[in-house]
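Student: Dropping the sequence and predicted coords here.
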Amino acid sequence: MPVYKGEKRGTYWVKMQIELPDGTKKQHKKTGFTSKGEAQEYEAKMKAGVLENVSKLTFEAVAIKYLNWYETRRKPASFAKVEPIARKYLIPYFGKKKIERISTADIIEWQDYMMKTKFEQRWGTKKILANDTLLSIHTRLSAIFNFGMKHHNLKTNPAAVVGNFELKPVKRLNFWEVHEFEDFYNAIDNIKYKIAFLLLFYGGIRKGELLGLQWKNVDDKKREIFIEVSAGKFGVDDTKTEASERVVSIPESLVKLMMDYKESLPEAFKEDDCFILGEIGTRPLSPTQLDRMYDKYLKKSNVRRIHIHEFRHSHASYLINKKCTITVVAARLGHKDVAETLNTYAHLYPNSQDEAIKIIEQDIKI
């Protein structure tokens, strides 16, 4: 199986025999290598069986290989979001088809099917999927084809050629105003959960960041908390991004409440490595327990429901309404740059045009 060099383009190519699923053999040709070494490496892998014959692979086989690859390289929480997409919406539809035979026409038919079909939800009802969900599913489909191209000699990505659903993501930005949070807060009868929801509303931290807080992360003299990890049902992990690792100033009254709570705990639960909200000091509070307590106090207060993550939106909205600069809002939320914050919260500055024109009106000379 020699390596050849094309005269016109100057690239290299290899030719070899491969075995088809029915046992017959045929010539296989692979072109477009930029160097002789690259072509030889491909040839060696084919000889060793490292590169499987793509004509043998079904979509399901490649999708499962992709999931296995993803699971070993990404956080468990990320994998927990990706796996159900592949197993519920992609593998059942494309599963047994040979992946190299899936065409752009097949992708278009799949998109039509996805936009028209009502899928069963966790609570038993069926509904058409939201725009954001459809866009996310297509992104994952394209990622599987890209994986096939990179690792299994697939030649094209029909999902990328077709492009994502021609749908606009629906931006849902729900939040509480201060009086709503106060009504909710007044229904809380446990100091631990008072601290939890105060940190979410007035700290703007994420749920996982809250659960990952340890006593060593609290500086009661400087009135600061240091966010360095995130906790969830898969354990303790790094923060969402590098920018998420940050220092957040908190009100003096909240610091005092936290210190009073700490004083009430057994000595074994006051150690630096103990989790502030942990039911057992060295183990963080479970996210489901926080959810249960949120539901309890929500019903008791009769305040309209928002998602726990939307406490962050509430915090941002509160600061913006208090004329806090966007750079400070971005820093407190742990965004990597101001652009991310503006992209999410720009519409909360409804009077910005009015303020701008007032300034211009004062200076313009006509």
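Tutor: Looks like it arrived, so ask away.
Student: contacts and neighbour counts: CA atoms only from here.
Tutor: Fine.
Student: The longest helix along the chain: which residues count as buried?
Tutor: Ranked by residue count and defined by DSSP state H, the top helix of the chain is helix 131-151. Residues of helix 131-151 classed as buried by neighbour count (16 or more other C-alpha atoms under 10 Å): 131, 134-135, 137-149, 151.
Student: Packing partners of the helix or strand where Q17 lies?
Tutor: Element membership for Q17, per DSSP states H and E: strand 12-19. Packing partners of strand 12-19 (3 or more C-alpha pairs under 8 Å, 6 or more residues apart in numbering; DSSP states H and E): strand 3-5, strand 25-33, helix 36-48.
Student: Sort out which residues of that strand are buried, please.
Tutor: Neighbour counts over strand 12-19 (16+ other C-alpha under 10 Å) mark 12-14, 18 as buried.
Student: putting a second one here so we can go through both:
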Amino acid sequence: METVATGVRTAEAIGLQWKHIDFIKNEIIIKESLPIDPLGNGYTRSRKGTKTGNIRYINMSEGLRALLLCLKKPGDTLDTLIFTGPKGGTIDADNFRERYWAVVLEKQGVPYRTTYTTRHTMASHAIEQKMSLTGVAYLLGHTDTTMVMKTYGHMINRPDLPDIPI
């Protein structure tokens, strides 16, 4: 799942279908998610709108565009999920985390962190690159900048030391 490049929520990435990718406009349309159904058995997912009900358009980087083009298979339709489990079905986030995420982190010598950390990584990089708070909030799907300020306020306008000859 490509949450680190986009900042989308896990359920938004799991629910992405090819109809949400516009290679002509070079954007991803985030308007649905595939969260776990609270009335299901813990594995059942139900398609619904985003957490905040907003639709957002995320411009693809060249790398993300190339990745998505590599994932597209000849038989895929507009309704085909982009990210699937090993047998082609909906991703089980717990299974993904245990069988792939944790294994890759361990093999790379990286201390365990949740997959949700990738969302924070994207936001942190955006702030470090001086993206506006409204821009970061938009990419994350927040309705305003309140959550961005609460979560990342310590990073905002962090000054550099002046260049003093030593």
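Tutor: Looks like it arrived, so ask away. What you see is a predicted model, and the numbers here were worked out from it, not measured in a lab.
Student: Mind telling me the TM-score for this superposition?
Tutor: In this superposition the chains share a TM-score of 0.81, using TM-score structural alignment, normalised by the length of the second structure; 152 aligned residues with a C-alpha RMSD of 2.1 Å.
Student: what angle separates the strand holding Q17 of the first structure from helix 36-48?
Tutor: Put simply, strand 12-19 of the first structure runs at 10 degrees to helix 36-48, going by axes from the mean of the first three to the mean of the last three C-alpha atoms, to 10 degrees.
Student: need the strands for the second structure, in chain order.
Tutor: 21-22, 27-30, 32-33, 48-49, 56-59 (DSSP state E).
Student: Make a markdown table out of the ones you listed and add distance to E12 of the second structure.
Tutor: Shown next, in a markdown table, are the strands of the second structure (distance: least, C-alpha to C-alpha, whole Å):
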| stretch | distance to E12 of the second structure |
| --- | --- |
| strand 21-22 | 13 |
| strand 27-30 | 7 |
| strand 32-33 | 4 |
| strand 48-49 | 9 |
| strand 56-59 | 11 |
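Student: Quick check: which of these is buried the most?
Tutor: Greatest average neighbour count among the strands of the second structure goes to strand 32-33 (a mean of 22), per mean count of other C-alpha atoms under 10 Å.
Student: elements contacting it?
Tutor: Short answer (3+ C-alpha pairs under 8 Å, 6+ apart): strand 32-33 of the second structure packs on helix 10-14, strand 48-49.
Student: Neighbours of D79 of the second structure, how many?
Tutor: D79 of the second structure: 11 surrounding residues under other C-alpha atoms under 10 Å.
Student: Let me see the contact set for the equivalent of K299 of the first structure over in the second structure.
Tutor: Alignment note (TM-score structural alignment): K299 of the first structure maps to E106 of the second structure. Neighbouring residues of E106 of the second structure by C-alpha atoms under 8 Å, 6 or more residues apart in numbering: Y112.
Student: could you measure E106 of the second structure against L64 of the second structure, distance?
Tutor: 25 Å (C-alpha to C-alpha, to the nearest Å).
Student: what about A339 of the first structure, neighbour count?
Tutor: 14.
Student: go on, T104 of the first structure?
Tutor: T104 of the first structure has 16 neighbours, counted by other C-alpha under 10 Å.
Student: Return the residue of the second structure aligned against it.
Tutor: So, by TM-score structural alignment, T104 of the first structure is left unmatched.
Student: shouldn't T104 of the first structure be in contact with V162?
Tutor: Yes - here T104 of the first structure reaches V162: they are 6.1 Å apart, a contact under C-alpha atoms under 8 Å.
Student: equivalent range in the first structure for the helix of greatest length in the second structure?
Tutor: For the second structure, the helix that runs over the most residues, judged by DSSP H, is helix 117-128. Counting by TM-score structural alignment, helix 117-128 of the second structure falls onto residues 310-321 of the first structure.
Student: mind listing what's buried in that stretch?
Tutor: Buried-residue list, stretch 310-321 of the first structure, by 16+ other C-alpha under 10 Å: 310-320.
Student: now swap in stretch 200-219 of the first structure and tell me
Tutor: 200-215, 217-218.
Student: what's the answer for stretch 85-99 of the second structure, then?
Tutor: Applying a neighbour-count criterion of 16+ other C-alpha under 10 Å, one finds 90-93, 96 buried in stretch 85-99 of the second structure.
Student: Which one of those is nearest to K150 of the second structure?
Tutor: A93 (26.8 Å; C-alpha to C-alpha).
Student: which residue in the first structure lines up with that closest one?
Tutor: Under the alignment (TM-score structural alignment), A93 of the second structure pairs with P287 in the first structure.
Student: what's the answer for K19 of the second structure, then?
Tutor: That one, K19 of the second structure, aligns with K216 by TM-score structural alignment.
Student: how about the helices in the second structure?
Tutor: Counting by DSSP H, the helices of the second structure are 3-6, 10-14, 62-71, 93-96, 102-107, 117-128, 133-140, 146-152.
Student: between those, which one is nearest to N26 of the second structure?
Tutor: Comparing the helices of the second structure under C-alpha to C-alpha, the one sitting nearest is helix 62-71, at 7.5 Å.
Student: The closest one vs the first structure, average distance?
Tutor: Averaged over the aligned pairs, helix 62-71 of the second structure sits 1.6 Å from the first structure after superposition, using mean C-alpha distance after the TM-score superposition for the first structure.
Student: which residue numbers in the first structure go with that helix?
Tutor: Using TM-score structural alignment, helix 62-71 of the second structure pairs with 252-261 in the first structure.
Student: Which other helices and strands does the helix or strand encompassing K194 of the first structure contact?
Tutor: Element membership for K194 of the first structure (DSSP H and E) is helix 191-203. With contacts defined as 3+ C-alpha pairs under 8 Å, 6+ apart, helix 191-203 of the first structure has these neighbours: helix 178-185, helix 207-211, helix 252-264, helix 310-321.
Student: quick one: the longest one to chain centroid distance?
Tutor: It stands for helix 252-264 of the first structure. Between the centre of helix 252-264 of the first structure and the centre of its chain there are 33 Å (C-alpha atoms, centre = their mean, to the nearest Å).
Student: could you check the distance from the residue lying closest to the match of A93 of the second structure once chain neighbours are set aside over to N146 of the first structure?
Tutor: The shortest distance from P287 of the first structure to any non-neighbouring residue, by C-alpha to C-alpha, 6 or more residues apart in numbering, is to G232 (6.0 Å). The gap separating G232 of the first structure from N146 of the first structure is 30 Å, by C-alpha to C-alpha.
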